[in-house]
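Q: predicted model follows, preceded by the sequence.
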Amino acid sequence: MTAEGYTALDAELKRLKTAERPAVIQAIAEARAHGDLSENAEYHAAKERQSFIEGRVAELEDKIARAQIIDISKLSGKQVKFGATVNLLDEDSGAKAKYKIVGEDESDVKGGKISITSPIARALIGKEEGDVVEVMAPGGPKSYEIVKVKYL
């Protein structure tokens, strides 16, 4: 994962532990004060939220503990690798696209970040500027030319 992705996961973990967890504990306490727990929708909703938060905290702690952070600033070259920002040209439509290849937890297609495990990233890995790659998309095969490879 990139350092940026690690920072985002760490920030989410801290927010869950310092803000979300205390807020849900307070909500449970308030719901308990209302009386009969068997028919108390607020209590059940708060307990469900607490369960979600605790599960997410455990998941984030595990991911952070196993994370391998790759410093993209030390990478270079014209070959596409993890962390590369790749400018592509759709050979069929002429549309331009720009993607950064990141870890699974960091991917955000609308933000221009694609997972290393996505079909387009797998097709790009190991290729160089000027190469044409074929990607099997849901709508059929697509051809992209690699216009530029950068490491930002």
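A: That came through fine. Note that this is a predicted model, so its numbers are computed, not measured.

Q: contacts, neighbours, all on C-alpha from now
A: Noted.

Q: got a list of contacts for the longest strand along the chain?
A: Longest strand in the chain by number of residues (criterion: DSSP state E): strand 140-150. The contact list for strand 140-150 (C-alpha atoms under 8 Å, 6 or more residues apart in numbering) reads 76-80, 84-92, 128-136.

Q: so what does the longest helix along the chain touch, helix or strand wise?
A: Among the segments of the chain that qualify as a helix by DSSP state H, the longest is helix 41-66. With contacts taken as 3 or more C-alpha pairs under 8 Å, 6 or more residues apart in numbering; DSSP states H and E, helix 41-66 sits against helix 3-15, helix 21-32.

Q: can you tell which of those helices is closest to Ile72?
A: Judged by C-alpha to C-alpha, the one of the helices and strands packed on helix 41-66 that comes nearest to Ile72 is helix 3-15, at 8.2 Å.

Q: let's bring in a second model and compare:
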Amino acid sequence: MNTFPMTIHGADKLRDELNYLKSVRRPEIVAAIAEAREHGDLKENAEYHAAREEQGFCEGRIQEIEGKLGNAQIIDITKIPNNHKVIFGVTVTLLNIDTDEEVAYQIVGDDEADIKQNRISVNSPIARALIGKEVDSEVEVKTPGGVVEYEILAVEHK
């Protein structure tokens, strides 16, 4: 079975969602099904069918999260010595050599990626180009708009 990397933050978010689904959402759906059953004929009972469908989605998501957590290799970047190399979980500060713009990204698992929060997937082109490189290195990243050159300014374990 393949494991995949996940930050502590990502695992905590999945555990929170799992807890919500099991302790709040699942009982709400069971109650909705029971209430819809009281309305009589189940063949033409839209509330009953909608609640059953919602139950299927909820149970599917619970299984999906349990599977992800079961296959996750949870990495606490704060426990790994910082040797100024880009690895999974670090926050890397880059300088775009052409535009002189600075940007910082945390390299995270696929499920955790959120560009609005500057969290990029370890499988993204930019992360793949950065992994293994050191501070002060220059890196070329192939993007849909062409090649972008970055200088790695900092690597933080936070």
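A: That came in fine, so what should we check first? Every value quoted in this text rests on a predicted model; they were computed, and no experiment measured them.

Q: quick one on the thing from earlier: any of the contacts of strand 140-150 of structure 1 buried? List them.
A: Listed as buried from the contacts of strand 140-150 of structure 1 are 78-80, 84-90, 128-129, 132-133, 135; burial here means 16 or more other C-alpha atoms under 10 Å.

Q: tell me the secondary structure at Glu39 of structure 1.
A: Here Glu39 of structure 1 is recorded as coil under DSSP: H, G, I helix; E, B strand; the rest coil.

Q: structure 2: which residue goes with that one?
A: Aligned counterpart of Glu39 of structure 1 in structure 2: Glu44 (TM-score structural alignment).

Q: so who does the counterpart of Lys113 of structure 1 in structure 2 touch?
A: With TM-score structural alignment as the criterion, Lys113 of structure 1 lines up with Arg119 in structure 2. Shown in contact with Arg119 of structure 2 (C-alpha under 8 Å, 6+ apart): 105-108, 112-113.

Q: conserved subset of those residues in structure 1?
A: Cross-checking the contacts of Arg119 of structure 2 against structure 1 gives 105-108, 112-113 as conserved contacts, using both residues aligned by TM-score structural alignment, their matches' C-alpha atoms under 8 Å.

Q: among those, which one sits closest to Gly70 of structure 2?
A: Looking across those and measuring by C-alpha to C-alpha, the closest to Gly70 of structure 2 is Glu112, at 16.0 Å.

Q: need the nearest residue in space to Arg25 of structure 2, chain neighbours excluded.
A: For Arg25 of structure 2, ignoring the flanking residues on the chain, the nearest one in space by C-alpha to C-alpha, 6 or more residues apart in numbering is Cys58 at 7.6 Å.
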